[in-house]
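In: here is a sequence with its predicted model. Questions after.
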Amino acid sequence: MLDESLLAFGILKPAIKKETEINEKAITVSDYYVNERLTAKFNYQKKDDGWFNARQRKGVVLHSILETITDLADLDKLIAVKLQEGLIRRAERDEVKQAVIDVISEQKIAGWFKNSDRIISERDMILEGGEVKRPDKLFVMKDKAVLLDFKFGAPHNKYIEDIKQYRDNLLKMDEFKEIDAYIWYAETGNLLKVS
């Protein structure tokens, strides 16, 4: 026999918080857009601890676009992806676009993009000791190749040693007779040929 004190028939109603129970500090958002006002609202208590500031974030975004891009026609699409990922704000879009155009328009770099048979971006390279490295760009041409690394901090000897190591490793493969190596420094806009 069914004990009616344990069961009741009817419609289950969802629990709805009363207006007074809703957290006053909560933000109700019908559409979510990344912009300065919303970012400020969420980050109002965040203090800049110095390790990843706006300048560094832009450097990471620029590096990501530059290591990926093979044709200037893809730039708007790549920037849209960074917007979607929340890595740049709408107000920064034009600044980022111009910064990438400035790099790609540099005379030598523009020539490599234009005259390359193939552009290899961010591919793993296994060095002699088994260490895996990823040069940013390798421009492959008929008679030679050009290695290019983008750097967004202060110049370091380590960067020069790294790109020399990439070049030496590629030369040992006997696929290229000549490989030029360059480092582009964002802070100065300087393109350094590494000999």
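Out: Right, received. Where do you want to start?
In: CA atoms for contacts and neighbours, from now on please.
Out: Fine.
In: show me where the protein has helices.
Out: 36-42, 54-68, 75-84, 93-105, 107-115, 157-172 (DSSP state H).
In: mind listing what's buried in the fourth one?
Out: Buried residues in helix 93-105, counted by 16 or more other C-alpha atoms under 10 Å: Arg93, Val96, Lys97, Val100, Val103, Ile104.
In: please tell me how far the fifth one sits from Ala145.
Out: What it means is Val103. 19 Å (C-alpha to C-alpha, to the nearest Å).
In: again, but for Lys41
Out: From Lys41 to Ala145 the distance is 48 Å (C-alpha to C-alpha).
In: can you check Tyr185 too?
Out: 20 Å.
In: who has more neighbours, the two?
Out: Ala145 (24 against 18; other C-alpha atoms under 10 Å).
In: touching, Leu138 and Met125? I think so.
Out: No. In terms of C-alpha atoms under 8 Å, Leu138 does not count as a neighbour of Met125; the distance is 11.3 Å.
In: of these two, which one has the most company?
Out: Between Leu138 and Met125, Leu138 has the larger neighbour count (other C-alpha under 10 Å), namely 24 against 15.
In: alright, now check it against this:
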Amino acid sequence: HDTAVMDHFHLLTKKSVMAHGTQLTEDDLTLLRQRETTIAHCPISNVYFGNGVLPVRKLLAHGNSIGLGSDISGGYSPSLYHNIRQAIKSSQMLTDGVDNSLPATVRGVKDSRITMANAFYLATVGGAKALQLKTGKIAPGFQADFQIVNDHQTLMKLSSADIFQRLMYQTEQQDIQSVYVAGKKVYERE
């Protein structure tokens, strides 16, 4: 198995990031967790070439290190917003199963759905941990990397959770007003 071969050659370390992971066994996941090796979840690419859906919720529950990837060579978009949304869709398909010729009770993998907060974690904190960067969250001692996006108007009052969900589901490139890296503005939309 690939994981055993990589481990034999000492390629699985806490600095290693392995992409996809849709064909990993329980033993593989245990070994990756023991070696502190991160899995880059590339959900758009996995739809096209992964031959499966990474069971993100299961891996998070078992303590595996996971970050969100945007494997453009196997997908159509490098956008983390698009990959966040696909991670959620893929997890829903894994939960429900896709073979509707089978009864709903036997298709799918129970409790595989992830939330927008889970997917956002993968794109921020999870990704930063994978690359051993002191970023991914707004907190003392962390590099301030963030975007300012234009919100879409609504006629009703929304909670902060609703605003977060709407921003994650609706933000596209043209909505990004500014980008800050290490607290310095590196992009301003004109």
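Out: Here it is on my side, so go on. Quick caveat: nothing in here was measured; it's all calculated off a predicted structure.
In: can you pull the TM-score for these?
Out: With the length set by TM-score structural alignment, normalised by the length of the second structure, the two chains reach a TM-score of 0.28; 85 aligned residues with a C-alpha RMSD of 4.9 Å.
In: save the helices of the first structure as a markdown table, and put in distance to Val194 of the first structure too.
Out: Shown next, in a markdown table, are those (distance: least, C-alpha to C-alpha, whole Å):
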| stretch | distance to Val194 of the first structure |
| --- | --- |
| helix 36-42 | 40 |
| helix 54-68 | 19 |
| helix 75-84 | 28 |
| helix 93-105 | 18 |
| helix 107-115 | 14 |
| helix 157-172 | 7 |
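In: so which of those helices is nearest Ser121 of the first structure?
Out: Of all the helices of the first structure, it is helix 54-68 that lies closest to Ser121 of the first structure, at 5.9 Å by C-alpha to C-alpha.
In: now the closest one: buried residues?
Out: Buried, per 16+ other C-alpha under 10 Å, within helix 54-68 of the first structure: Lys58, Gly59, Val60, Val61, Leu62, His63, Ser64, Ile65, Leu66, Glu67, Thr68.
In: the residues you listed: which two are farthest apart?
Out: Lys58 and Thr68 (15.4 Å).
In: what is the subsequent helix or strand relative to the lengthiest helix in the second structure?
Out: Scanning the second structure for the helix with the most residues, using DSSP H, yields helix 80-96. Toward the C-terminus, helix 80-96 of the second structure is succeeded by helix 116-121 as the next helix or strand (DSSP states H and E).
In: tell me which other helices or strands that next one touches.
Out: Applying 3 or more C-alpha pairs under 8 Å, 6 or more residues apart in numbering; DSSP states H and E, one finds that helix 116-121 of the second structure contacts helix 80-96.
In: ok so, going back, against which helices or strands is the longest helix of the second structure packed?
Out: Checking 3+ C-alpha pairs under 8 Å, 6+ apart, helix 80-96 of the second structure ends up next to helix 43-49, strand 65-68, helix 116-121, helix 160-170.
In: make a markdown table out of these and add distance to Gln34 of the second structure and mean neighbour count.
Out: What follows is these, written out as a markdown table (distance: least, C-alpha to C-alpha, whole Å; neighbours: other C-alpha atoms under 10 Å):
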| stretch | distance to Gln34 of the second structure | mean neighbour count |
| --- | --- | --- |
| helix 43-49 | 24 | 20 |
| strand 65-68 | 10 | 25 |
| helix 116-121 | 21 | 19 |
| helix 160-170 | 33 | 14 |
